[in-house]
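Trainee: Provide a 3D model corresponding to the input given below.
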Amino acid sequence: MKQAGSILIVDDNPDILIAARLLLKQHYQCVKTTDDPFKIESIINEQKAAEQSVDIVLLDMNFSQDAISGQEGFYWLKKIIEQDASIVVLLMTAYGDIQIAVDAIKAGASDFIAKPWQNEQLLGAVAAAFSHAKDKQQVGKLTRQTQGLTQALSGQQFDFLGQSEAMQQVFSLIEKAAVTDANILICGESGTGKELAAHAIHQASLRNDQAFISLDMGAVSNNLFESELFGHKKGAFTDAKSDRIGRFELAHQGSLFLDELGNLPLSQQVKLLAALQNRQISPIGSSQVIDIDIRLICATNDNLAQAVAEGRFRQDLLYRINTVEIRLPPLRERQEDIPLLVNYYLNHFGQKYKRELTVAPSDLNALSRYSWPGNVRELAHAIERAVILSDSSVLDISSVIGNVSNTPATGDLATNSAESTVVDYDTFDLEVIEQRTVRAALKHFQGNVSHAAKALGLTRGAMYRRLDKYGL
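Mentor: Predicted coordinates for the structure are as follows:
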C-alpha cells in the first residue's frame, strides 16, 4: 500500500527525473517532476490548491551546464523555505563535497544525497524526510493554535456572582442546562454579565477540561466574520499572509461563545447555520472539510424575535441556537446584589492596585439606590476608578459617579429631574452612552419621538428599536 504524501523532484537531467519518479511512485501516492526550477513555486501552489500540499522536494544543486558550486541549489532552497517553511528539502548533487553538505543543512535542507544513489539510500532518506515533514507540520499547527488560543483567551475574567432570587433562578437554569450539550442563548442588557454566564456554563459542563473560545461579533468587521469563524488559508485574500485557524476549530471538543450575535450579517448567518447543522467547516481558500465538535453558547442584547420579524435575523438560525434561553436580569432588578458586588470589586481592584480600602455605609446605600444603566460592567468600572482616585483608606465613590443618592433605581429616567446626576462620570461603553443620549433627547423634546429621532439623526424605525432595546 502506498504511503500518503506528495513529493516534487526538481532536476535538469531527464534520466534522473524518470529514475527517481519510477522508484518513489511505487511507495508514495503523489510524485511530481520538473526540469525547470522556476516552476517550483507554481507547482507548490497548484498542489496546495488541490489539497495535496507538497511535503518533500528533491532538489538538484546545479542547473547550469558545468556548474559544480551548488549555489543554484542554495538559491532555490531559500525560495522554497520562504514560500512554505513546512516543506522538507533534500538536496542532490553529483559532486559529494562534504562542505557543501554541511552548508546545505545549515541553510535549511533536511539531508544531502550524492548522485548516483543506491535505491535503499534514497528510500531511507525520503522516509526520514517524511517523518521530519510531519513533525514540522504538527509544530506549525500547534504554533498557529497557540497564537489563536492566546488571542481568543485573552481578557480579564471576574466571578459570576449574585444572591438575589432572580440570580438564584439563573444559577438553577445554568446548572440544569450546562450538563447537556444543548445550544444556549443568553439574553440581557449590555453589561449584565453574559460572558461571565457563558464561562459558568462551560465550567459546569462535561467539556470543562477543554478550551472556552469566545468571539465578540460586534467587534468584527463584516468582511472578516468568515475568517474569524472558520479560518483561512494563506493567500486566500489580499491580507492572508499565513494560515489562520478559525474559532470553530480552536473550540473543537470545547465551548464556543459568540457574543452579540445580533451583529452577524444575514449573508454570514446562513454559513453559521450550515456549520451547526453539518458540524463541519471549510476555511476560506480551502476545499478541505473539517469536522467540528463544539458546545455553542450565544449571547445578545438585541431582541432576536423582533429581528426575525424585521428580516434582520434568520428564524431557522434562532431555532438552532436557543434550545435553552437564559435571561440575565439588569442590576436594577436585583438591587440586593449590589453590596455583594461592590465588596467583590473593591477587593479585586484593591489587590490589583495594592490599596486597602473600605466603603462607608452611606456610600453603599447610595450605590444600592442607583439605577446602574450600564449594569455590572458600569459598577465594576466605577469601583475601579474610585480605588484609583481615592486619597484615603475609605472609598470616595461620590467623586466618581456624582451624587448618586438622589438618583432613583427605577422609573422613567427620561422625564426625571435627577437625570443630570446620572451622567456625572466618564464612560467609554458605547451602549451606555447611546442609552443616555436617547434618554436625554426624549427628555429635551418632552417625549416627542419624532423630534428626538430627527435630532439624533435616526429614522423613526431605528428610534423605536432603541426605545424597545432600552425599555424606554
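Trainee: hey, let's count contacts and neighbours off CA atoms from now on
Mentor: Noted.
Trainee: How much space separates Gly402 from Ala366?
Mentor: 10 Å (CA to CA, to the nearest Å).
Trainee: Then Ile433?
Mentor: Distance from Ile433 to Ala366, by CA to CA: 22 Å.
Trainee: do the same with Ile98
Mentor: 83 Å.
Trainee: Those two: who's more crowded?
Mentor: Ala366 (18 against 10; other CA atoms under 10 Å).
Trainee: Report the buried residues of the helix or strand containing Asp135.
Mentor: For Asp135, the host element (DSSP states H and E) is helix 119-153. The neighbour-count check on helix 119-153 (16 or more other CA atoms under 10 Å) flags 122-123, 125-127, 129-130, 132-133, 136, 144-145, 148-149, 152 as buried.
Trainee: Second chain to compare with the first, below:
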Amino acid sequence: MTSLLFVDDETKLLRILSSYFTKKGFVVHTASTGEEARSKLRDADARIIFLDLRLSDATGIELLQEFVPRYPNKLFVIMTAYSDVESAVTAMKAGAFDYVSKPAKMDELEIIIRRACEWLDMKQENRTLKEKISKMMQDQEMIGVSPAMKRVFRMVERAAETDATVLLEGESGTGKSRIARMIHRWSDRKNQPFVSVNCAALPEQLLESELFGYEKGAFTGAHAKRKGKFEAARNGTIFLDEIGEISLPLQAKLLQVVQEKSFMPLGSNQTVHVDVRIIAATNRDLKTMVEEGLFREDLYYRLNIIDIFIPPLRERKEDIPPLIEQFLDKQRAKYNKPFTLPPELIDRLVEYPWPGNVRELENAVERAVVLCRDEQLSIEDFPREIRHAKPDRPPSDIALDPTKSLPEQLESIEKKLILDALEQTGGQIAAAARLLSISRQRLMYKMNKYSIR
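Mentor: You can find the predicted model right below:
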C-alpha cells in the first residue's frame, strides 16, 4: 500500500487531501511545517511527498534540496500557486518529480501519484537488474543495457530457478554459450559441473561416443571403457551447442535422454541414469527444419520448454559501448596499459552492423590493441571491413512540400513530434513535456495552438 505525505500550511486543505486519498486506499501523512515534514519523513515510510513552496518556517525548494539527496528512493512533487511557475521550474531542476498548480484537482493529483508509483516500481526493477548486471560483470559473463537484453536477462533469471530444458536461439557470435553459463551459475547446480559440447565439431560416430561414452571393444580403437559427456555433467548442466547439426538417428537417442534422463553407452546393454540439466543452442531455424523433415518435431518441443532468443548486436546498438569497455578492460589488464578510444571512433563502431556479433566485436578490439602504436586506438587499427564501412543512416521521412512555406512545414513537424510524445506517454502532459525537454506550460500552449486535445 502506497504511503503519501502532504506538506502544506493550509490545514483545511490537508484534511481534505487526507480524507480523499485515505478513501482511495492510500496511507496518508500530513505536515504543516518544514520541521514537522522532517520528523514525518524520519518516522513514516512515505514514498511520494507533496511539498508546498511556501511554508511558515521554510520554502519548498529548501526542503527539496535537503530531502532529495537524503531520500533518493522517494519522489517529491511541488505544489505551487499560479504566480510561482518560475520557482516550480527551479524546483524541477533541484530534483522534483513533477509539480502541480494550486488549487489542484483531485484527478490530476491521482494521475501524478499513479505515474510516481509506476516510476518507483520501475526504478526498483532497474536497481535489481543493475545488481544482476553487476554480478554478470564480476563473472565476466555478458553485458547488456538495451531493453532487448534486459528481457533476455529476465528470462535467464526465471530459467535458472528451474530445471527445465532451455533452447537458446540466435545468430553466431551473439553470446549463446555465455548465456548458457549464466543460467548455470545462477541455478542451484552452480557448484556442479558445466559441460559444453559443440555438436558441429565432430562427425556423427564420434559425437555419439562423446556424448554417451562407450564400453571397451565397442568399436575399433575402443581399448578401454570411457564415460561420456552426459555422465561427466551428472548433477550439473550439459550445454549442447549447434544442436541443429546432429543427424536424425542421433536425434532419436538424444530424445530419450531429454525425456527419460537415461541412455545406453555404445557397446553396452546397461541403462545409465543421470540427473542433468540440458541447455541447447542453435543459429538455425529449428522450426523450419522440423517442417522440412530435418529435425525431429518431438525433440524440438522437448528442447523448447524455455526458449530464449538472443538478438544480434546490430539490433541493440546501445550495448556496443559497454561491451567495448569490457573488452578494453580485459586488454588493459593483459598489457597493463590504459588503452582508450576517442568518442568519434566509438560512434563509428556503433554504426557498423557487426555481422559476426559480439564475437566479431571482441576480436576487433583485441586486434586493434595489438596493432595500435600508442595507448589510444584509431580506426586504422581495426579490420578493413570496419575501416571501409559506410555509416548506416536511415532515410529521412521529412519531405519538402513546395506548396507550404518553411514556417508552415516546421509547424507540421513540431505538431507531429508533440503527438508522438503524447502517444508514447499515454497522454500525460507533464511526461510528454519532459520527453520533449520543454516546460509543461509551453507544451500546453503548443497543444492549444495546434488544436491538440
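Trainee: Can you name the element that comes right after the helix holding Asp135 of structure 1?
Mentor: helix 165-178.
Trainee: against structure 2, where does whatever helix or strand comes next after that following helix fall?
Mentor: The helix or strand immediately downstream of helix 165-178 of structure 1 is strand 184-187, counting by DSSP H and E. Under TM-score structural alignment, strand 184-187 of structure 1 corresponds to residues 166-169 of structure 2.
Trainee: Residues touching that stretch, excluding its own?
Mentor: 159, 176, 180, 278-284, 303-310 (CA atoms under 8 Å, 6 or more residues apart in numbering).
Trainee: Give me the ChimeraX select line for these, limited to the buried ones.
Mentor: The ChimeraX command for the buried members of these (criterion: 16+ other CA under 10 Å) is given here:
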select :159,176,180,278,279,280,281,282,283,284,303,304,306,307,308,309,310
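Trainee: Give me the subset of the contacts of stretch 166-169 of structure 2 that lies in helices.
Mentor: When DSSP state H defines the helices, the subset of the contacts of stretch 166-169 of structure 2 inside them is 159, 176, 180, 303.
Trainee: buried set for stretch 403-410 of structure 1?
Mentor: 403-405, 407-409.
Trainee: List the contacts of Met142 of structure 2.
Mentor: Met142 of structure 2 touches 136, 175, 178-179, counting by CA under 8 Å, 6+ apart.
Trainee: try Thr358 of structure 1
Mentor: By CA under 8 Å, 6+ apart, the neighbours of Thr358 of structure 1 are 346, 393-395.
Trainee: and the residues you listed as CSV, adding neighbour count and secondary structure?
Mentor: Shown next, in CSV, are these (neighbours: other CA atoms under 10 Å; DSSP: H, G, I helix; E, B strand; the rest coil):
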residue, neighbour count, secondary structure
Leu346, 23, helix
Ser393, 12, coil
Val394, 14, strand
Leu395, 22, strand
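Trainee: Among these, which pair sits farthest apart?
Mentor: Leu346 and Ser393 (11.7 Å; CA to CA).
Trainee: which residues do these two both contact?
Mentor: In terms of CA under 8 Å, 6+ apart, Leu346 of structure 1 and Ser393 are both contacted by the residues 357-358.
Trainee: Quick one: list the elements packing against the helix holding Asp135 of structure 1.
Mentor: Here helix 119-153 of structure 1 touches strand 56-60, strand 88-93, strand 111-114, strand 212-216, strand 244-245, helix 247-250, going by 3 or more CA pairs under 8 Å, 6 or more residues apart in numbering; DSSP states H and E.
Trainee: nearest spatial neighbour of Thr323 of structure 1, skipping sequence neighbours?
Mentor: Spatial nearest neighbour of Thr323 of structure 1, chain neighbours left out: Asn183 (5.4 Å); criterion: CA to CA, 6 or more residues apart in numbering.
Trainee: Quick one: the helices in the stretch 351-472 of structure 1, in order.
Mentor: Assigned by DSSP state H, counting those that start in this stretch, the stretch 351-472 of structure 1 shows helices spanning 361-369, 375-389, 398-401, 419-422, 430-444, 449-456, 460-469.
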